[in-house]
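Asker: I'll drop the sequence and a predicted model, then ask my questions.
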Amino acid sequence: MLKKSLIYIANRLWLIMTIYLFSLLLAAVGFSLLEQKTFTEGLWWAVVTALTIGYGDLTPMTTEGRIMGVVFGHFWIFMVIPMIVANIIIHLVEDQHLFTDDEQQELMASLKRIEDKLAQQDK
């Protein structure tokens, strides 16, 4: 079930970006509440942390804020970034083993001829 969910999400860039933006907003609110900062400071911290830049100008000082930072940092690195990379790879890698429409039509016609011949033999 988890694998199917991850594949479903990885195939939809809009869904990945929605999860990413929602997580940024959630982290920004969490940071601002736990660290007594403004929402814009929290958003700055969330973006810098999500992008793994880590300027260090804003850091969590409370234990709760640090725990939240660890959780969100791992979420972005191990969930969001791999899904974005997977989505890019899915769209860039061309499967050389896929049949073109013309090849599929040719196979269908050949199959029809074989079925017709088998049907004639059975008579």
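Answerer: Here it is on my side, so go on.

Asker: from now on I want contacts and neighbour counts done on CA atoms only, so please keep to that.
Answerer: Will do.

Asker: where along this structure do the strands fall?
Answerer: Applying DSSP state E to the chain gives no strands.

Asker: which stretches in it count as helices?
Answerer: Taking DSSP state H, the helices of the chain run over residues 2-10, 13-34, 39-50, 63-75, 81-92, 101-122.

Asker: try it against this one:
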Amino acid sequence: MSESEVSLKTPFAVQRFTNIENFIMIVFPKLESYLKEQIARGIQKSNLNGIAYTQLQNNFKLFIVRNYSKELDEYLTNETGHVNKEAMKEVLLSTISITLNVTDEKGNKLIDSDYLDVLRNIIQNLKL
């Protein structure tokens, strides 16, 4: 899976990434330092996969807000002019996820194991 292009698709933005590992590293640029910090805290390397995936999901929301705030606001203004924009923003952001909004080059939605496989490889190659 890591060799094929992936796309982020939301109602307000579309962005392509060369592969899933590239996507992970752009969404979570401090992944390696985060993993090293977890190991320093005593977390076993074998347990890092799930922890890193949860943190990736959190960073994904931050990535959307940081990189697409203007587009998100414009979309909400155009689509929901008569309702509370901040409330709609929260609802919309709560529906965006790395499994629902990221697809491979064939249009298939990525699943948890796609990310976990790549994270496992990143963790295995981590230089300590």
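Answerer: Sure, I can see it. Nothing here was measured: the structure is a model prediction, and the numbers come from that model.

Asker: quick check: TM-score for this pair?
Answerer: With the length set by TM-score structural alignment, normalised by the length of the first structure, the two chains reach a TM-score of 0.35; 74 aligned residues with a C-alpha RMSD of 4.5 Å.

Asker: got a markdown table for the helices of the first structure, with mean neighbour count too?
Answerer: Formatted as a markdown table, the helices of the first structure follow (neighbours: other C-alpha atoms under 10 Å):
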| stretch | mean neighbour count |
| --- | --- |
| helix 2-10 | 12 |
| helix 13-34 | 18 |
| helix 39-50 | 20 |
| helix 63-75 | 15 |
| helix 81-92 | 14 |
| helix 101-122 | 11 |
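
Asker: now do the buried residues in the one helix or strand K36 of the second structure maps to.
Answerer: Here K36 of the second structure sits within helix 31-40, counting by DSSP states H and E. Judged by neighbour count using 16 or more other C-alpha atoms under 10 Å, the buried positions of helix 31-40 of the second structure are 31-32, 35-36, 38.

Asker: buried ones in the longest helix seen in the second structure?
Answerer: Taking DSSP H as the criterion, the second structure has its longest helix at helix 48-79. Buried residues in helix 48-79 of the second structure, counting neighbours by 16+ other C-alpha under 10 Å, are found at 48-49, 52-53, 56-57, 59-61, 63-64, 72, 75-76.

Asker: between whatever helix or strand comes next after it and helix 48-79, how many degrees?
Answerer: Remark: after helix 48-79 of the second structure, the chain's next helix or strand is helix 85-95, criterion DSSP H and E. Interaxial angle, helix 85-95 of the second structure versus helix 48-79 (axes from the mean of the first three to the mean of the last three C-alpha atoms, to 10 degrees): 140 degrees.

Asker: and helix 85-95 of the second structure, what does it pack against?
Answerer: helix 48-79 (3 or more C-alpha pairs under 8 Å, 6 or more residues apart in numbering; DSSP states H and E).

Asker: which elements pack onto the helix it packs on?
Answerer: Helix 48-79 of the second structure packs on helix 20-27, helix 31-40, helix 85-95, helix 112-124, going by 3+ C-alpha pairs under 8 Å, 6+ apart.

Asker: circling back: show me what the helix holding K36 of the second structure is packed up against.
Answerer: helix 48-79.

Asker: next, the angle helix 112-124 makes with the helix it packs on.
Answerer: Going by the same axes, to 10 degrees, helix 48-79 of the second structure makes 130 degrees with helix 112-124.

Asker: near K85 of the second structure, how many other residues are there?
Answerer: 15 (other C-alpha atoms under 10 Å).

Asker: can you pull the contacts of it?
Answerer: 76-77 (C-alpha atoms under 8 Å, 6 or more residues apart in numbering).
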